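Novice: coords below, sequence missing:
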């Protein structure tokens, strides 16, 4: 059965529901007790000089036969605009701590060629640099998150780059920017002082990095009113020592601490699992692994609540997403992987966790935007396809800057495999900027549909409308020859008689609805 026909049949069936079984999950949302703001930057993106993430994925050059806007491919720009991307992180990632910013300014035919030692050992011609990055974010209506080079750079280099980007004086550095075609300064939303200092950024100890942060940050200055939020390189997995050390010992400007976590189906970096053709055991393992992000955030929040009770510091998950084995026949250093319904369920489940911790989690960046890891978009020369993860970002737009609402789930379902179990449903609720109450639901079970009853304190709900993502197989995905195997379908439900609203969810699905009175 084709997906669109299936969704239409589902929507028709919803209106006939009249009886609420006693054993189904029931979600009660309290619309009278608003919580934290779900910051739009939770929906941030990440673009690193890695594989075809920037070159071909975003930048093709003005002379390309691929339709472009001043060198940026038109189809990708329009797709990113459509999901209201709020923030883009650049130039890395591991690449950031070897990046020399002066390589990427001035006439492109005079920029030096370097070797990208982190990702494939390929030549980097620096055609995409500072000016191109800011033009990209301006084209898609996003803000900029720039990651500075602490690993192989020095304080003067980092300070001059910041001055180049934000300065308003007639200094030599600012005049150089003007000579290169940009008179007005750019606005930087976030500035990262290094990346993964525990790993590819220098294999440092937390205390050593904290000292370096204080050293570098002393010299990071912008005109008054142009200050970015400064981000320190934090930890990963269950290690809270970075959060503890930084929140205690950084004396200079610091607005947030970063955290990285990738979802590996197997948990084994040497054999991570495949992006397609996987068994249900890997579906289950992937979801079990991705839901651990809740544990990691809670552990770090506990440290922050002790060291920063006034909640001045944010906790930024600025790299996250699925990571599978390299696809056969592709350069393993390019990290290109297919993107399936499983990735959509992973993305939505993570969003629901981030919403729950919106008091600290003010920004996240999925890895990565185009052609790398859990991408929004895949390209092949002139061809482009939107992934299931892209469609989740589209559905969840309504949560940008929404106000989280508390909720409880009575009689929660579970998804079991052997002696292990996961929650059957992941959920989140919020009041959007438009005043409507929105509910997101994820059915993690790939086999069993679920019915969920919904009550809202302070609102007499009579109907729900929104969009649903699902498919017939766990590894369903869009391809260049079949780009609409997974697309969101319309979803509607109405209260019948005197009963409460019931939402019917197919197996392995993502749903976002507006609740209407």
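Specialist: Yes, it's here. On a predicted model such as this, the values are computed, not experimentally measured, just so you know. Numbers count the residues shown, from 1 in each chain.
Novice: C-alpha from now on. contacts and neighbour counts both.
Specialist: Will do.
Novice: what's in contact with the host helix or strand of residue 261?
Specialist: If you go by DSSP states H and E, residue 261 is part of strand 256-263. Contacts of strand 256-263 with the rest of the structure, by Cα atoms under 8 Å, 6 or more residues apart in numbering, involve 229-237, 243, 246, 286, 289-290, 293, 313-323.
Novice: one more: stretch 508-517?
Specialist: 341, 344-345, 348, 392, 395-396, 436-447, 449, 459-471, 474, 491, 505.
Novice: just the residues you listed: which are in helices?
Specialist: 341, 344, 345, 348, 392, 395 (DSSP state H).
Novice: would you turn these into JSON lines with neighbour count and distance to residue 70?
Specialist: Shown next, in JSON lines, are the ones in helices among the contacts of stretch 508-517 (neighbours: other Cα atoms under 10 Å; distance: Cα to Cα, whole Å):
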{"residue": "341", "neighbour count": "27", "distance to residue 70": "34"}
{"residue": "344", "neighbour count": "26", "distance to residue 70": "32"}
{"residue": "345", "neighbour count": "26", "distance to residue 70": "36"}
{"residue": "348", "neighbour count": "26", "distance to residue 70": "34"}
{"residue": "392", "neighbour count": "27", "distance to residue 70": "29"}
{"residue": "395", "neighbour count": "22", "distance to residue 70": "30"}
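Novice: redo those residues as CSV? Include distance to residue 417.
Specialist: CSV is the format used below for the ones in helices among the contacts of stretch 508-517 (distance: Cα to Cα, whole Å):
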residue, distance to residue 417
341, 19
344, 21
345, 17
348, 21
392, 26
395, 29
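Novice: want to compare, so here's the second one:
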């Protein structure tokens, strides 16, 4: 009898171990027969507001600076952003956009009026960086400009004039003024934001009121342009409903969405000295982007089943307390492996929802919030977020490969999140790329990828990780975190086995 109980106990133990083994298996399965779409390169866009040292001291140092520059824009910044394949850049805000009057920033620099940036630090700006400077810089970057128009304090005529100034090639008052200021050919700016955060700093409007303003402004914006409405603040689904219901599709090309990964707006926490609980909460907010996209897209589908109107997530990223000793209005924060986790996870969400999400802008490009570049004098530092964007650039304009994913949990206390996220695509040369993120702060994750009917002969990859979640690239140690070759993947017929280190981002290339 004793031996019989031993057999039963051994059997139960084996069953438990087997169940644990099954639970411990992450799987990613290709769905090659599912409908596919292009991952729009503009999902990988960036944001440059007149805020802190993003423009002045970040992008722009002036043409008399000892720092190598092209018409005042840092050459090292231009080279880094081109290498990252920046597709578009949003300017001049942000909250600043609805106090910015574009005619203050054209003509001879010594004759431009000064302004006070009441939103960000109450600093006085001399308008030395204006429309020509920004649009010419975008040409240097190979990036499309995205201009945010002033609806909050501006006029219909002012915005209509800006469109004509930048886009009209014939003879008109505004094109003549452009030529007088040294630019013969128009820039042909395609992307236009009609105000920013109309629900908040853009005017504290009700959605019904903003709809009427939007319809009025866009009626007088002539030409082949892509008009983006000021959209919802995170989970304000009513805002999207009111806009979709009341703006004709002929006037609406995109609706914006803003969402930041914030622990608590009153207690944002330190950018570097954070706890695991704070990390977990940040990632919970980052992964909430998937819910936001699904719910806003479902509302848009009711009125636009053909998905002609894009969801434009033109502000996203991590937001923490500013670094000690810096101006609190400048929003300068360091960038750690936590930010790499936010970036990789969010971009996977955008890729997988690229039928509706066709543009996005990380906030912000340089020296502000979750930036990809930090500058100090003539030193330039590339952040972990920069390297994620560079690694993921292989997805730009590639064809999405839909996937099914089953992930283990990353647990903290009695809370849990999916540890693994992924997205996959095939580029124009037939090369497949798979991006994988493991947000677990402690455990490596073993993943089995089933490519189904797709078979490959070779596999390679890169990984971004570090010893601690709190690690970052500093001005004294700028290369502390960089991608390296990834050796943790094996290929056997249609199956790939991957072991992801804790808090890591991996991009695989399959041929």
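Specialist: Thanks, I have the structure now. What you are looking at is a predicted structure, and each value in this text was computed from that prediction instead of being measured.
Novice: grab the nearest non-local neighbour of the aligned partner of residue 422 of structure 2 in structure 1.
Specialist: Matched to structure 1 by TM-score structural alignment, residue 422 of structure 2 sits across from residue 427. Spatial nearest neighbour of residue 427 of structure 1, excluding adjacent residues (Cα to Cα, 6 or more residues apart in numbering): residue 441 at 4.6 Å.
Novice: what's the burial count for the one you found?
Specialist: 23 (other Cα atoms under 10 Å).
Novice: counterpart of it over in structure 2?
Specialist: By TM-score structural alignment, residue 441 of structure 1 lines up with residue 436.
Novice: list the buried residues for whichever helix or strand comes after the strand holding residue 261 of structure 1?
Specialist: Under the assignment DSSP H and E, the closest C-terminal helix or strand after strand 256-263 of structure 1 is helix 280-290. Across helix 280-290 of structure 1, burial judged by 16 or more other Cα atoms under 10 Å covers 282, 283, 284, 285, 286, 287, 288, 289, 290.
Novice: and stretch 145-157 of structure 2, how far apart are its ends?
Specialist: 21 Å (Cα to Cα, to the nearest Å).
Novice: quick one, helices of the stretch 101-250 of structure 1?
Specialist: Listed in chain order, the helices of the stretch 101-250 of structure 1 (DSSP state H, counting those that start in this stretch) span 130-140, 155-166, 172-179, 206-217, 241-249.
Novice: show me which residues of the second one are buried.
Specialist: Going back to what we said before, that points to helix 155-166 of structure 1. For helix 155-166 of structure 1, by 16+ other Cα under 10 Å, it's 155, 157, 158, 159, 160, 161, 162, 163, 164, 165, 166.
Novice: before we move on, what about the third one?
Specialist: Residues 173, 174, 175, 176, 177 are the ones in helix 172-179 of structure 1 that count as buried (16+ other Cα under 10 Å).
Novice: mind giving me the packing neighbours of it?
Specialist: helix 155-166 (3 or more Cα pairs under 8 Å, 6 or more residues apart in numbering; DSSP states H and E).
Novice: residues making contact with the helix it packs on?
Specialist: Residues from elsewhere that reach helix 155-166 of structure 1, judged by Cα under 8 Å, 6+ apart: 101, 148-150, 173-174, 176-177, 185-188, 215-217, 219-223, 226.
Novice: my read: the residue nearest to residue 427 of structure 1 touches residue 426, true?
Specialist: Yes - using Cα atoms under 8 Å, residue 441 of structure 1 is in contact with residue 426, at 5.7 Å.
Novice: what's residue 512 of structure 1 aligned with over in structure 2?
Specialist: Match for residue 512 of structure 1 (TM-score structural alignment): residue 507.
Novice: repeat that for residue 287 of structure 1.
Specialist: Match for residue 287 of structure 1 (TM-score structural alignment): residue 283.
Novice: residues contacting the closest residue to its match other than its chain neighbours?
Specialist: Distances taken as Cα to Cα, 6+ apart put residue 342 closest to residue 283 of structure 2, at 6.5 Å, once the chain neighbours are dropped. Each residue near residue 342 of structure 2 by Cα under 8 Å, 6+ apart is listed here: 261, 282, 283, 286, 317, 318.
Novice: from residue 39 of structure 1, how far out is the residue nearest to residue 501 of structure 1 when sequence neighbours are not counted?
Specialist: Counting by Cα to Cα, 6+ apart, the nearest residue to residue 501 of structure 1 once its immediate chain neighbours are dropped is residue 495, at 4.9 Å. Noted for residue 495 of structure 1: a distance of 32 Å to residue 39 of structure 1, by Cα to Cα.
Novice: returning to that earlier point: residue contacts, the match of residue 441 of structure 1?
Specialist: 344, 420, 421, 422, 423, 505, 506, 507.
Novice: same thing with residue 336 of structure 1?
Specialist: Going by Cα under 8 Å, 6+ apart, residue 336 of structure 1 touches 51, 326, 327, 330, 371, 372, 373.
Novice: I'd like those residues as a markdown table, with distance to residue 254 of structure 1 and secondary structure appended.
Specialist: Compiled in a markdown table, the contacts of residue 336 of structure 1 are given as follows (distance: Cα to Cα, whole Å; DSSP: H, G, I helix; E, B strand; the rest coil):
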| residue | distance to residue 254 of structure 1 | secondary structure |
| --- | --- | --- |
| 51 | 32 | coil |
| 326 | 36 | coil |
| 327 | 39 | coil |
| 330 | 40 | coil |
| 371 | 32 | coil |
| 372 | 29 | coil |
| 373 | 29 | coil |
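Novice: mind giving me the PyMOL select for those residues, buried ones only?
Specialist: The PyMOL command for the buried members of these (criterion: 16+ other Cα under 10 Å) is given here:
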select buried, resi 51+326+327+371+372+373
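Novice: no more questions from me, cheers.
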